[in-house]
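[1] Please work out how this folds:
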Amino acid sequence: MHRLIGYLLALCCISSLAYGETLENIQHALAKQSLVTGHFEQTRNIPALSRPLKSSGQFYIVKNRALLWDQQQPFAQQSLLTESAIYQGQNGQLSQRDTGSAQMSQYFSQLLVDIFSGDFTGLSEQFDIEQTATTTANWQLNLSPQQAPLKQIFSQISLRGKQGVVEHIRLVEQRGDQTDIVLRMATPALPLPTFLKQVLVSD
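    Modelled structure (predicted):
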């Protein structure tokens, strides 16, 4: 679960995306977003389990500053990445994790923060990116990892959107696990939790 926190919820607020637009257009649109918030529903299918694992909650991304994954169901759990640390806990009572033990979570979380900041330089170094668009209201990006550690974990990451908003993310792992995340953007943005504001001030 901790590893999946970091994948949340990339490219959630792309604006004015039309057929034939380039990655540069997407990058410029992302760079305009200073705060992205919303609700998520996550379903993870593991071949060894007869039923999928489901979770839901809210997410908050502050450009160049922080990424909060606030899971509310089936149990409360919060994971927060800032520029300098990783925090985890419940009900706003978060404690800092050792970055060594959470290196993979930090790596992927930072990757998503970069995407929301419109920084595609690192993304293109890590992935082969295929863009697909069928109509002006529908588009898809398929990301294929080029090298370790991403290539050791994922076979592909897909992002699908409609009318300028990312609605779905699919993570396909090498071992056969598949995670689908449905995103619903909040307009206006959800208010930042008090503990997140405090972390941003002190970080």
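[2] Please count neighbours and contacts with C-alpha atoms only from this point.
    OK.
[3] Now name the helix or strand holding Ser79.
    strand 77-82 (DSSP states H and E).
[4] Tell me who's in contact with the spatially closest residue to Gln178 that is not a sequence neighbour.
    Spatially, and ignoring its direct neighbours in sequence, Gln178 is nearest to Val172 (4.7 Å; CA to CA, 6 or more residues apart in numbering). Contacts of Val172 were listed using CA atoms under 8 Å, 6 or more residues apart in numbering, and they are 154-157, 178-179.
[5] Near the closest residue to Ser79 other than its chain neighbours, how many other residues are there?
    Excluding its sequence neighbours, the residue lying closest to Ser79 (CA to CA, 6+ apart) is Gln88, at 4.5 Å. Counted with other CA atoms under 10 Å, residues neighbouring Gln88 total 19.
[6] looking at it, Gln88 is touching Ala102, isn't it?
    No: at 10.7 Å, Gln88 does not count as touching Ala102 under the criterion of CA atoms under 8 Å.
[7] After whichever strand or helix holds Val36, which helix or strand is next? Please name it.
    Following DSSP H and E, one finds Val36 within strand 35-45. Next in sequence after strand 35-45, counting helices and strands by DSSP H and E, comes strand 53-62.
[8] For that following strand, name the packing helices and strands.
    strand 35-45, strand 66-73 (3 or more CA pairs under 8 Å, 6 or more residues apart in numbering; DSSP states H and E).
[9] Starting from Gln131, give me the distance back to Gln146.
    Distance, Gln146 to Gln131, by CA to CA, to the nearest Å: 16 Å.
[10] Second chain to compare with the first, below:
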Amino acid sequence: MIRFIAVLLMCCAGTPVWAEMRFSEVAPALGAAWLEGRFEQHKTIVGLPLPLHSSGTFYVQDNQLRWLTQAPMQSELHFSSQGISQWQKGEQIWQMTAQQQPVVATISQLMLAMMAGQWSSLDQAFQVQTFEQGEGGCWSLVVVSKDALLSRVVEQLHVAGCERVTRIALHEVSGTVTALSLSSLVQGEP
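    Next up, the predicted model:
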């Protein structure tokens, strides 16, 4: 579970030199920021016959993302500029700080920016590889990381929606795919 979250936070990888589009250029199509919602997660791991499923809620408050898994077991992750921590039954059971692992702070900030719809802040770390607008305001994009270290772990991040982000799929170099479906989104400014 911890490895999945760390990889999920890394988001994207392998930026081609020719990619020039920025998140801020496509931000108007992506919709307003959202502060809370529900998620369904399906993780397909190479070598396992069935995908792993989890679900829960998330919310952004006080510049922190809280990811609350409700099934198959209850767990809570906190993402902030200081790092990542995991909580169960109100007690912190794991923490990785920016001082312990500087890349954790970057990953945590990127996850917070993605979930809060802070698209312009993602320009520093990611490049939009493809962007397609469909009918009815629907769109999809593929992004890759500008960071060579992240590109060793994650191949691409696919993001799609209509008026707001509703699907995120993380494609790892190993072949593992983590797909998130987001619903019941409450919009606003973080």
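[11] hey, which helix is longest across the first structure?
    Ranked by residue count, the top helix of the first structure under DSSP state H comes out as helix 103-116.
[12] Could you look up the next helix or strand downstream of that one?
    helix 121-126.
[13] who touches that next one?
    111, 115, 145-147, 150.
[14] Tell me the one among these nearest to Ile46 of the first structure.
    Of all the contacts of helix 121-126 of the first structure, Ile46 of the first structure sits closest to Leu150, with 18.8 Å by CA to CA.
[15] Contact partners for the closest one?
    Gln126.
[16] any idea how far it is from Ile169 of the first structure?
    16 Å.
[17] Same list (the contacts of Val172 of the first structure) but as TSV, adding secondary structure, distance to Gly92 of the first structure and neighbour count.
    Output for these, formatted as TSV (DSSP: H, G, I helix; E, B strand; the rest coil; distance: CA to CA, whole Å; neighbours: other CA atoms under 10 Å):
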residue	secondary structure	distance to Gly92 of the first structure	neighbour count
Phe154	strand	31	20
Ser155	strand	35	17
Gln156	strand	33	19
Ile157	strand	30	20
Gln178	strand	29	19
Thr179	strand	26	19
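[18] Just give me the closest of those residues to Thr43 of the first structure.
    Using CA to CA, these come closest to Thr43 of the first structure at Thr179, 5.6 Å.
[19] Tell me if I'm right that the closest one and Pro47 touch.
    No: using CA under 8 Å, Thr179 of the first structure is not in contact with Pro47, being 11.7 Å away.
[20] between the contacts of Val172 of the first structure, which is closest to Asn138 of the first structure?
    Ile157 (17.2 Å).
[21] Tell me which of the contacts of Val172 of the first structure persist in the second structure.
    On the basis of both residues aligned by TM-score structural alignment, their matches' CA atoms under 8 Å, what survives of the contacts of Val172 of the first structure in the second structure is 154-157, 178-179.
[22] How much space separates the residue mapped onto Asp123 of the second structure from the first structure from Val113 of the first structure?
    Using TM-score structural alignment, the equivalent of Asp123 of the second structure in the first structure is Ser124. Going from Ser124 of the first structure to Val113 of the first structure by CA to CA gives 15 Å.
[23] if you count what's nearby, which of the two comes out ahead?
    Val113 (27 against 13).
[24] if we can go back for a sec, so which of the helices and strands packed on strand 53-62 of the first structure is the most packed in?
    strand 66-73 (a mean of 22; mean count of other CA atoms under 10 Å).
[25] Tell me what angle it forms with strand 35-45.
    50 degrees (axes from the mean of the first three to the mean of the last three CA atoms, to 10 degrees).
[26] What residues in the second structure pair up with strand 66-73 of the first structure?
    So strand 66-73 of the first structure sits over residues 64-71 in the second structure, by TM-score structural alignment.
[27] Just give me the mean distance for that stretch relative to the first structure.
    Once fitted to the first structure, stretch 64-71 of the second structure is off its aligned match by 0.6 Å on average (mean CA distance after the TM-score superposition for the first structure).
[28] what residue lies at the spatial centre of the second structure?
    Met111 (4.8 Å; CA atoms, centre = their mean).
[29] Just the endpoints, please. Distance across stretch 116-132 of the first structure?
    Note: stretch 116-132 of the first structure ends 20 Å apart using CA to CA.
[30] gap between the residue of the first structure most remote from its centre and Phe154 of the first structure?
    Most distant residue from the mean C-alpha position of the first structure: Ser50, 26.4 Å away (CA atoms, centre = their mean). Distance of Ser50 of the first structure to Phe154 of the first structure, computed by CA to CA: 22 Å.
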